[in-house]
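Visitor: Build the 3D model from these lines:
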Amino acid sequence: MENAENEDTKRGKPDEEENADRISNLPDFVLSHILSFLPIKTAVSTSLLSPRWRHIWKKHLSVLDFSDDFFQPNDDRLELFKTLAVFVNCVFTLRKPCEVRKMRLSCTHSLVDHKFSLNGAVYFNLRRAKAIRLPSLKKLQLHIGYVEVSPMNALLSGCPNLETLDLCFYAEDSGGIIRVPPSLKWLKIIINNSDAGASLEIDVPVLEYLCIANITITDANNLQNVVEASVDVFPSSAASAFTFLKLLGALTGIKHLVLSCSTTKRDSRSGRPPPRYAT
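Guide: Purely as a prediction, here's the structure:
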């Protein structure tokens, strides 16, 4: 009888080993690396698994992926936006001080910037938010709709150590000069509307990769370290043609260069003659 019980016990050990929670026994840095591949809402949800997981995302998670896809869609865009904003705020309130290596914020629903009803108001004072400061941010990717250059510059000025910048947007008709941080090593700026009048000022001594489209160059300096570039612009005046040539002349260390003029092609299809320059 005793031998039979021992045999049953032995047979039960493999089942216990198969059901063992081996993942929870991994080091914190391994668990946080696993969580970094998940959307932040899913990563936060793992805190409910067990006491072992409760503080992993708070202490060690350095990749934050925020998206409104995880919230129930409805016709009230304002409420959806508020829900996302509250969630983002809670995450940054609860997490412990640790490095944010990568952050993605996706909000697919657009809202009116400001809407006020001032019927009968005698005095009104609106204080705009202070500039954003992200001194440790290394990589920034923004693919958005219409935006003015001024708030774009305000954001970039708060990222003094940025190394990778990927911008894709529709520029407002007011135009303006985009100024990028001098710490950049990788720069890509795509403006979807070529007639917006936005321009770019480049002075980035450590830049290695450059890709620009549909934007006028107002000044170009310190591009000797650029080894790969893709330029899809066409000067609209003699002055901009001069700065365009200055840009090409500044690429003294270039090894791979792609030049195209999609703006000219669009003008040709629309029946408008390409620009001409006086000599």
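Visitor: C-alpha from now on. contacts and neighbour counts both.
Guide: OK.
Visitor: how about residue 155, what does it touch?
Guide: 131-133 (C-alpha atoms under 8 Å, 6 or more residues apart in numbering).
Visitor: same thing but 7 Å
Guide: Under the criterion of C-alpha atoms under 7 Å, 6 or more residues apart in numbering, the neighbours of residue 155 are 131-132.
Visitor: The spatially most central residue of the chain: what's its closest spatial neighbour, skipping adjacent residues?
Guide: The structure's the chain has its C-alpha centroid closest to residue 141; by C-alpha atoms, centre = their mean the separation is 2.3 Å. Beyond its immediate neighbours in the sequence, the residue positioned closest to residue 141 (C-alpha to C-alpha, 6 or more residues apart in numbering) is residue 166, lying 4.6 Å away.
Visitor: I have a second one here; can you model it like the first so I can compare?
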Amino acid sequence: MEQCGGSLRKRVAMSVDRISELPEALLIQILSSLPTKLVISTSVLSQRWRSVWEMMPNLEFDQSNGNIKGFAENVSKSLLLHKAPILQSLHLKVRDRCEHVYVGIWVAIAFNRHVRDFELDLNFYGNPVRFPSCLFCFNELETLKLKNKLLLDVPCLVPMKSLRTLHLDYVEYKDDESYRNLLSSCPNLEHLVLRRHYHYNAVSNFVIVAPSLKTLWLHDTIHRAGNSSFEINAPSLEFLNIEKLTGYQVFRIENALEIVEANIRNVSYIANEMIMGSLSSAKRLSLDLSPLQITFPTGVIFRQLVELEMYTHKDEWWNLLTLMLDSSPKLQVLKLIDDGSTSLDFDKKSTDEGKWNEPKYVPECLLSHLETLVWTRYHWEREEEKEVATYILRNARQLKKATFTTYPIKSKKLNKLARRREQFSELECVVSSCELVLQVE
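Guide: I've put the predicted structure just below:
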């Protein structure tokens, strides 16, 4: 037995020795796939491992448990011991309120280590922590992500010429000038994420002037009183995502001639016209808008649009669909989606105001280009949906495949199964060479 135990210890020792003899660069590459907390714990394995973690290029600290004081001191100590000439990334997530002095220490050490990717997420209740404005003056930073309980005070322009990606998620700004100075300090910015919550202090006039900006994400649930504006001047913009943009009296998108893809969700009627009128160059659009609030600019044609995705849970959604089909002569793919917010058993009654009216003229895209139709959560019981589906299938002469997905029928309502089969057969009679597919979620 003793001999067997000795043999096992020998094999373990040989295995450890083989790993320890690997070049440091290879060890660092192996450790890079592990959590930072576990990587630091390898320092107790042997003399060889004591300082390997200190050369790790990427560090991530998450206060998932434990008191904030102990977490803050451990992070500060670890950063002071770190010796890599360049700290590629540092991500910090704090769940309890921490003193601003800790934030200052972490940021100062990270920037002194020439950090390229810095993320700070302070997710707790209470007043925000001021982000040290002097620490914005770092010209080597490429990615900056600031989230939640942070107050940004930027009294003047700062040198951030290397910054390519900026996320400002639910942070607060001292004033309009702080926001403007921060954005104006990033002349080479390519990716911007801007999210704001309703109970945060509002910047009344947002201006984004970014000549190199390629992607822009906006999420804003703040409701304002009085004059407010949002202006975007981004001539290189390729992707635009807007959600819950409400309350602005003025909304402008200027020089957005390169937009390829855009997703627009729940924007107020004030912004609808200017947003839609700025998307004429898009090839792919996803729209979740209320047709009752649409003021569509006259004469706008989506000449490049080949793929349209539309949500069907808003009242009279088919009116927006009719408008888009008529304005998109080269449309090839049409996706209609019910997000599930309405009840499966809801039988929508037609009224004179809410009934779909078949267009007098068939849109060019149906006659010449539409090849694919995907209708997710199609409601067989709704007469308007049946009429829209029949119209598209009957007039889309180049349609190759139409797929309808629907909810399964509950065991208590199997009597509806025969009716569904009958309705599907009616759709099959409309098409000629098109492949018709029925799928159940």
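Visitor: Quick check: TM-score for this pair?
Guide: Comparing the chains after superposition, counting by TM-score structural alignment, normalised by the length of structure 1, produces a TM-score of 0.64; 231 aligned residues with a C-alpha RMSD of 4.1 Å.
Visitor: So the alignment partner in structure 2 of the residue nearest to residue 141 of structure 1 versus residue 219 of structure 2, what's the distance?
Guide: Taking TM-score structural alignment, the alignment pairs residue 166 of structure 1 with residue 193 from structure 2. To residue 219 of structure 2, residue 193 of structure 2 is 8 Å away according to C-alpha to C-alpha, to the nearest Å.
Visitor: what's the helix or strand for residue 195 of structure 2?
Guide: Secondary-structure assignment from DSSP states H and E places residue 195 of structure 2 in strand 191-196.
Visitor: Quickly note the distance from the equivalent of residue 143 of structure 1 over in structure 2 to residue 61 of structure 2.
Guide: Residue mapping for residue 143 of structure 1 onto structure 2 gives residue 169, with TM-score structural alignment as the criterion. According to C-alpha to C-alpha, residue 169 of structure 2 and residue 61 of structure 2 sit 19 Å apart.
Visitor: now residue 212 of structure 2
Guide: From residue 212 of structure 2 to residue 61 of structure 2 the distance is 32 Å (C-alpha to C-alpha).
Visitor: same question, residue 367 of structure 2
Guide: Where residue 61 of structure 2 is concerned, residue 367 of structure 2 sits at a distance of 57 Å (C-alpha to C-alpha).
Visitor: Tell me which of these two has more neighbours.
Guide: Summary of the neighbour comparison: residue 367 of structure 2 and residue 61, criterion other C-alpha atoms under 10 Å, with residue 61 having more neighbours (18 against 14).
Visitor: residue in structure 1 matching the more buried one?
Guide: So residue 61 of structure 2 corresponds to nothing, using TM-score structural alignment.
Visitor: how about residue 61 of structure 2, secondary structure?
Guide: The three-state label for residue 61 of structure 2, taken from DSSP: H, G, I helix; E, B strand; the rest coil, comes out as strand.
Visitor: count of neighbours near the closest residue to it other than its chain neighbours?
Guide: Beyond its immediate neighbours in the sequence, the residue positioned closest to residue 61 of structure 2 (C-alpha to C-alpha, 6+ apart) is residue 92, lying 5.0 Å away. Residues near residue 92 of structure 2, counting by other C-alpha under 10 Å, number 18.
Visitor: and the corresponding residue of structure 1 for residue 92 of structure 2, what element?
Guide: When the two structures are superposed using TM-score structural alignment, residue 92 of structure 2 falls opposite residue 66 in structure 1. Under the criterion DSSP H and E, the helix or strand holding residue 66 of structure 1 is strand 63-67.
Visitor: now for that strand, which elements pack on it?
Guide: Using 3 or more C-alpha pairs under 7 Å, 6 or more residues apart in numbering; DSSP states H and E as the contact test, the elements touching strand 63-67 of structure 1 are helix 40-45, strand 102-106.
Visitor: mean per-residue distance, it to structure 2?
Guide: For strand 63-67 of structure 1, the mean distance to aligned residues of structure 2 following superposition is 1.6 Å (mean C-alpha distance after the TM-score superposition for structure 1).
Visitor: Just give the nearest non-adjacent residue to the alignment partner in structure 2 of residue 243 of structure 1, would you?
Guide: In structure 2, the residue equivalent to residue 243 of structure 1 is residue 274, according to TM-score structural alignment. Leaving out its chain neighbours, the residue that sits closest to residue 274 of structure 2 by C-alpha to C-alpha, 6+ apart is residue 252, at 6.0 Å.
Visitor: can I assume that neighbour sits in a strand?
Guide: Yes: under three-state DSSP, residue 252 of structure 2 falls within a strand.
Visitor: quick one: it from residue 260 of structure 2, how far?
Guide: In this structure, residue 252 of structure 2 and residue 260 of structure 2 are separated by 18 Å, where distance is defined by C-alpha to C-alpha.
Visitor: need the next SSE after the strand holding residue 66 of structure 1, C-terminal direction.
Guide: Per DSSP H and E, the first helix or strand lying C-terminal to strand 63-67 of structure 1 is helix 77-94.
Visitor: Stretch 150-168 of structure 1: which residues count as buried?
Guide: Residues 153, 156-165, 167-168 are the ones in stretch 150-168 of structure 1 that count as buried (16 or more other C-alpha atoms under 10 Å).
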